[in-house]
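[1] need a structure here:
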Amino acid sequence: MPTGIRDVGSYLPGPPVPATFFFTEEELASPIASNPLFKAPATRHHVNGERAAEMIAAAARPMFERLGTEPAGSVDLLITNVMLPDHPITGSGAETADLLGCRPRWIIDLHNGGCASFGYMLKLADTMIASGAARTALLCNVQNGAGQFFAQPKVRKSPYAAVAGDGCGVAYLSAGGGSELLGASVIHAPEYARDLGLTGTRKYWAPGTEELMVSFPQDKLGDIIARGNRLVPEAVTDVCKQIGVATEDIDVLITNQPNKMFLANWRQALGVPEERHIDSFEEFGNLYTAGVPVTFDRALRAGAVSDGDLVVFAGFAHAGDMASAAAVRWCG
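    A predicted model of the protein is given here:
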């Protein structure tokens, strides 16, 4: 039986946070702040004490209510991808299952994948469902680094900080039901994994007061931008070839939301009109791992996706060590 997406859900913590939380009006008008890579969205959301599992439960419960089912007994496979796991050893999967009252056969805390994780998780879940190892799956993407990491007093003055937002997106899959998953593509480029790291002189687990920050080597920034421009169209083109359509035939394109520059470059490379490429950046900022499912859920609720639409999800992760794309024929 083909794997299908039954429904999706999302959760955004707290009230919207304005760009002035990070910079003054004068700083926001500076040349660096106007750079397309760093231009701050109007608003974003920040976690305020929520655990990742609590964010997942807040996104998933309304979805299960719409489906008329309870999580207990309805989730064979639970996959989480959390930017900052509340417990670095056990991850968030078991806590999520406990909060939702389910006992999956499989709990996978998928730490890699980043902004490409949604397509990666779709392919993994499809593989397991096709093998008969599971019949249903709950995919959970949590970005919780903006309010905990990028909001640090010194870090929040970095040009990267104001771009990030927090949120959670979930998707429920089953065998033989929902909107059929037509194909998926995952690209690995492990040679680029070390091009993203933490600044600072101490290990992240070591005691100290130094604020750590995610950063890219400045001398590789041009290469990283080029990878990002290339990888998403490459993954989307691959999945379109799998299912025998041209990229121009995509009805709705849902990508991660790093900045306006990447969004414009991707749709231009793929021949997808702007109105068919959903843009949530100005409202939610860069939601990293949660960007694709949250953007899709909001597009559904806004009526931007119709029955019969060919929907393609895509993203690239970190400094370009992974990219993914997946296609579904949406049937509401």
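[2] CA atoms for contacts and neighbours, from now on please.
    Fine.
[3] Just the residues contacting stretch 263-271, thanks.
    Outside stretch 263-271, the residues within contact range by CA atoms under 8 Å, 6 or more residues apart in numbering are 229, 232, 233, 237, 247, 248, 255, 257, 273, 274, 277, 279.
[4] residues contacting the second one?
    Taking CA under 8 Å, 6+ apart, we find residue 232 in contact with 266, 314, 315, 316, 323, 324, 325.
[5] Pick the one among the contacts of stretch 263-271 closest to residue 74.
    Nearest to residue 74, judged by CA to CA, of the contacts of stretch 263-271 is residue 255 at 28.2 Å.
[6] Please, which helix or strand holds the residue nearest to the closest one when sequence neighbours are not counted?
    Leaving out its chain neighbours, the residue that sits closest to residue 255 by CA to CA, 6 or more residues apart in numbering is residue 314, at 4.7 Å. Using DSSP states H and E, residue 314 sits within strand 310-317.
[7] how distant is that strand from the center of its chain?
    On the basis of CA atoms, centre = their mean, to the nearest Å, strand 310-317 sits 10 Å off its chain's mean C-alpha point.
[8] do stretch 103-114 as well
    15 Å.
[9] If you count neighbours, what's buried in that stretch?
    Using 16 or more other CA atoms under 10 Å as the test for burial, stretch 103-114 gives 103, 104, 106, 107, 108, 109, 110, 112, 113, 114.
[10] one more to put side by side:
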Amino acid sequence: MNVKQPGLGIAITGSGSATPLATLDNEGLSQLVETSDDWIASRTGIRQRRLASPNESVTTIATQAAQSAIAMANLSPMDLDLIILATSTADDLFGSASQIQNALGAQKAVAFDLTAACSGFVFGLVTAAQFIRTGAYQNILLIGADVLSRWVDWTDRRTCILFGDGAGAVILQANEHDRLLGFELRSDGTQNQCLNLAYQPQPQELVDGVTIGQGNFQPITMNGQEVYRFAVRRVPEVIEKALFRANRSVEDVDWLLLHQANQRILDAVGDRLNIPYDKIISNLAKYGNTSAASIPLALDEEVRQGKIQPGDTIVASGFGAGLTWGAVVFQWGR
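    Next comes the predicted model:
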């Protein structure tokens, strides 16, 4: 939906990204599980991924990405009113956004986490926009960051080939001209079992008649075929609805920016929408699936390489665990 007060528009004025130092390529993975570079690349498009060391965290890489975005927008941390961290792998289950606020020195900013898995950045973008459209805040930092390597079973060939760690960030500012043109968000809990990072309780009796469940989160599990079928069916639909709400057509799209899950999904969605391959942004060969970080990470690279120019129309779509999916149509810059 699109509901806003007159004169309260949004512009995305800065971007930034950061990835861990260590790189694990497909040849290295073949030392852990029975696989090969050809097998992984042909099925996913992924060649390598970045993995966080014990000294790196969601907070450290998110802070680096945020600093770059703040600098591009010509702001200081003290200008920020709100920080939203889209993540499923917070350093602290109570949330990591406040740690980032402290690391940045953004004392005036409210900070909170938002969890919607690989859709997190798109959901966060729409959430941030509402604070600007109501006049509550002027300058918002939105970060997508995940360290999925903590939760991957590195003996499971079905999942360990897919995921990497990273962070991306954008600055949203109040603007006379509204550059957030339309969006559509969806959830379907009936398909939750397709992709999980689930808590496994272990019964523990405290006193007679009082038993609690204390346990741990289990490694990521995924039904890859179901997730693929879901994505290639639902993502084109939600993009078309977002474009309708934006009063735009597929021909108006300069860039298609999908969650970087699998090159086959990117290609299939592009084919269904009749969007040329040269308009589809892809960097998953270098980073793999970085969950909530994937869209802003790819966006920042394209902006810094000069491919995305002010005024370009971008359709971004996230999809993943929940299951959740959504699309947003926006123009880069003021």
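[11] Quick one: neighbours of the residue nearest to residue 255 of the first structure, just the number.
    30 (other CA atoms under 10 Å).
[12] what residue of the second structure takes the place of it?
    Matched by TM-score structural alignment, residue 314 of the first structure corresponds to residue 317 in the second structure.
[13] Tell me the helix or strand right after the longest helix along the second structure.
    For the second structure, the helix with the greatest residue count under DSSP state H is helix 224-245. Using DSSP H and E, the helix or strand that follows helix 224-245 of the second structure in sequence is strand 255-258.
[14] That next one aligns to what range in the first structure?
    Going by TM-score structural alignment, strand 255-258 of the second structure sits over residues 252-255 in the first structure.
[15] ok, average deviation of that stretch from the second structure?
    Compared with the second structure after fitting, stretch 252-255 of the first structure deviates on average by 0.7 Å (mean CA distance after the TM-score superposition for the first structure).
[16] ditto for stretch 227-238 of the first structure
    Mean for stretch 227-238 of the first structure is 1.2 Å (mean CA distance after the TM-score superposition for the first structure).
[17] residue range for that stretch in the second structure?
    Stretch 227-238 of the first structure maps onto residues 230-241 of the second structure, going by TM-score structural alignment.
[18] List the buried residues for the match of strand 255-258 of the second structure?
    252, 253, 254, 255.
[19] Then stretch 201-216 of the first structure?
    Buried, per 16+ other CA under 10 Å, within stretch 201-216 of the first structure: 211, 212, 213, 215, 216.
[20] now for the second one: what does it line up with in the second structure?
    Aligned against the second structure by TM-score structural alignment, residue 212 of the first structure finds its counterpart in residue 218.
[21] For the residue lying closest to its match once chain neighbours are set aside, grab the count of nearby residues.
    In space, and not counting its chain neighbours, residue 218 of the second structure is closest to residue 198: 5.6 Å by CA to CA, 6+ apart. Here the count is done by other CA under 10 Å, and residue 198 of the second structure has 13 residues near it.
[22] quick one: residue 198 of the second structure and residue 217 touch, right?
    Yes. The pair residue 198 of the second structure and residue 217 qualifies as a contact (CA atoms under 8 Å) at a distance of 5.5 Å.
[23] Correct me if wrong: the match of residue 212 of the first structure contacts residue 150.
    No. Using CA under 8 Å as the test, residue 218 of the second structure is too far from residue 150 to be in contact (10.4 Å).
[24] I'd like the distance from residue 309 of the first structure to residue 143 of the first structure, if you could.
    28 Å (CA to CA, to the nearest Å).
[25] Any chance of a markdown table for the contacts of residue 232 of the first structure, columns distance to residue 90 of the first structure?
    Below are the contacts of residue 232 of the first structure laid out as a markdown table (distance: CA to CA, whole Å):
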| residue | distance to residue 90 of the first structure |
| --- | --- |
| 266 | 36 |
| 314 | 28 |
| 315 | 27 |
| 316 | 26 |
| 323 | 26 |
| 324 | 26 |
| 325 | 28 |
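[26] which stretches of the first structure form strands?
    3-11, 17-18, 43-44, 77-82, 106-109, 136-143, 167-175, 179-188, 197-199, 213-215, 252-255, 310-317, 322-329 (DSSP state E).
[27] Could you export those to a markdown table, including columns for distance to residue 64 of the first structure?
    What follows is the strands of the first structure, written out as a markdown table (distance: least, CA to CA, whole Å):
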| stretch | distance to residue 64 of the first structure |
| --- | --- |
| strand 3-11 | 9 |
| strand 17-18 | 29 |
| strand 43-44 | 26 |
| strand 77-82 | 14 |
| strand 106-109 | 19 |
| strand 136-143 | 11 |
| strand 167-175 | 9 |
| strand 179-188 | 16 |
| strand 197-199 | 37 |
| strand 213-215 | 35 |
| strand 252-255 | 23 |
| strand 310-317 | 22 |
| strand 322-329 | 21 |
